[in-house]
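K.L.:
just to be clear, the model below is a prediction. Sequence and coordinates:
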Amino acid sequence: MRTPPTAPRTRRAGNAATPREGKGQQTKAAIVDAALSLAAQMGLEGLSIGAVAELTQMSKSGVFAHFGSREELQISVVREYYHRFEHEVFYPALQVERGLPRVRALFANWMQRVAVEIQSGCIFISGAAEFDDRPGPVRDALVGSVKSWLAAMDKAVAQAREVGHLRADADARQMAFEIHGLILALHYEERFLHNPGSIHRAEAGFQHILERYGAPPPSAAPRRARTAKPVSRPKE
């Protein structure tokens, strides 16, 4: 799974962090965690240095010292959300064999996360509504994260076709598109409309997709027609 273009740089090997740097990183991580919980409920646009400072019981200047701007704080929240999504949904599915088992694992992991986000909110979905027509670094961070995840789903579906678990003529991109559509519909139906049974409908929809694109079971080999034995004539 490729890393979004906004991913933070890693520390070079051999350059150990000093105790002061380590404490600073811990404080920054705590701020991002608090900001993520706020953004899940209020959206990225609802984030402010003041609100995060109040939640973390820090001064505004203390929060500002770690990020420098509200925009940088928003981008850090997107990165952290993507990091958690990757570790909860994608990486566990990589331990499953390629093909439909991996596609099923990806969907199951995704559904487990959605079950929580129906109550707390999804940064990808709320962020898409907030920044769909607003170019800039925050939108770029969101788009990079979502595209990276969807590319992983596309690849898993394409591999399922390659190993023969899907029809040879199956449109892998279309199948992945429909799976993504189920998740979006589930958020809308369950979180916004509060329609009962939405999770079961999403699971049923996934099964219908697998049935529609799945490879037909191998047909039984045709039986050989029995050769009729020649009728023996009585001896004269």
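P.N.:
It's in.
K.L.:
only C-alpha atoms for contact and neighbour calcs from this point on.
P.N.:
OK.
K.L.:
after the strand or helix carrying residue 25, heading C-terminal, what element do we hit next?
P.N.:
For residue 25, the host element (DSSP states H and E) is helix 19-42. Moving toward the C-terminus from helix 19-42, the next helix or strand (DSSP H and E) is helix 49-56.
K.L.:
one more to weigh against that first structure:
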Amino acid sequence: MDGRLARGAETRRTTLRRAAEIASVEGLDGLTIGRLATELALSKSGIFAHFGSKEDLQLATIGYAEGIFVEWVVDPALAAERGLPRLTALCERWLDYSRARVFPGGCFFAAVTAEFDAREGRVHDAVLLRRQGWVALMESLITDAVELGELPADTDAGQLAFELDALVRAANAQAVLTSEDTAYDRARTGISHRLGERSVAT
């Protein structure tokens, strides 16, 4: 029984990994159980046992991609010193995550946000929840830096989070489109200008 559970867990991980890769390029609508079964040489019934519907598959893929994002970006950034170093690390790690093509289409969430931003339903809500969590994290780190005197006392955390997020997302979009990395350097320069001397190293 333990062997069966282990195989089932591995099938789920393998399926979700491939699903996230596809979604980062083609969107979540590009996912079907039949396609995944064919590409992974698995049975449809085996995959269906884990994901009862296309929507369930989409939601599970979002959850999987979130785990990868936390592993690559959030956890390493939170290990940095509180305040501006932690905020800077968050931006650096996001750029590294996109640049490394952890997913072939660049940032998974940038891709699926554009796909579902004007829709309604459970998938839209799941994407929105992750988006809100990301912005809230950035704002909290900015607030920490303000409290420590590393950013001006009148810093608007929401505005600064919007600007930093715009820089990293623009770098991802430009780099994916052109297959050139210069956009990441430009983003780092913009972040450096916005945060001051103790910021992202180029």
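P.N.:
Sure, I can see it. Values in this document were obtained by computation on a predicted structure and should not be read as measured data.
K.L.:
TM-score of the superposition?
P.N.:
Superposed pair, TM-score by TM-score structural alignment, normalised by the length of structure 2: 0.89. Supporting alignment: 197 aligned residues with a Cα RMSD of 2.1 Å.
K.L.:
on that earlier part again, average distance between the helix holding residue 25 of structure 1 and structure 2?
P.N.:
Mean deviation of helix 19-42 of structure 1 relative to structure 2 after superposition (mean Cα distance after the TM-score superposition for structure 1): 1.9 Å.
K.L.:
buried set for that helix?
P.N.:
By neighbour count with 16 or more other Cα atoms under 10 Å, helix 19-42 of structure 1 contains the buried residues 27-29, 31-41.
K.L.:
by how many degrees do that helix and helix 49-56 diverge?
P.N.:
Computed by axes from the mean of the first three to the mean of the last three Cα atoms, to 10 degrees, the angle separating helix 19-42 of structure 1 from helix 49-56 equals 110 degrees.
K.L.:
what about the counterpart of residue 49 of structure 2 in structure 1, neighbour count?
P.N.:
Alignment note: residue 49 of structure 2 maps to residue 65 in structure 1; criterion TM-score structural alignment. Residue 65 of structure 1 is flanked by 11 other residues according to other Cα atoms under 10 Å.
K.L.:
and residue 171 of structure 2, by the same measure?
P.N.:
Neighbour tally, residue 171 of structure 2, other Cα under 10 Å: 24.
K.L.:
I'd say it and residue 188 touch.
P.N.:
No - counting by Cα atoms under 8 Å, residue 171 of structure 2 does not reach residue 188; the two are 9.2 Å apart.
K.L.:
residues contacting residue 114 of structure 1?
P.N.:
By Cα atoms under 8 Å, 6 or more residues apart in numbering, residue 114 of structure 1 lies in contact with 183, 187.
K.L.:
quick one: it and residue 44 of structure 1, what's the gap?
P.N.:
18 Å (Cα to Cα, to the nearest Å).
K.L.:
cool, and residue 98 of structure 1?
P.N.:
Between residue 98 of structure 1 and residue 44 of structure 1 the distance is 36 Å, computed by Cα to Cα.
K.L.:
who has more neighbours out of the two?
P.N.:
residue 44 (26 against 18).
K.L.:
need the counterpart of that one in structure 2.
P.N.:
Residue 44 of structure 1 maps onto residue 28 in structure 2, by TM-score structural alignment.
K.L.:
now that match: closest residue in space that isn't a chain neighbour?
P.N.:
residue 58 (6.1 Å; Cα to Cα, 6 or more residues apart in numbering).
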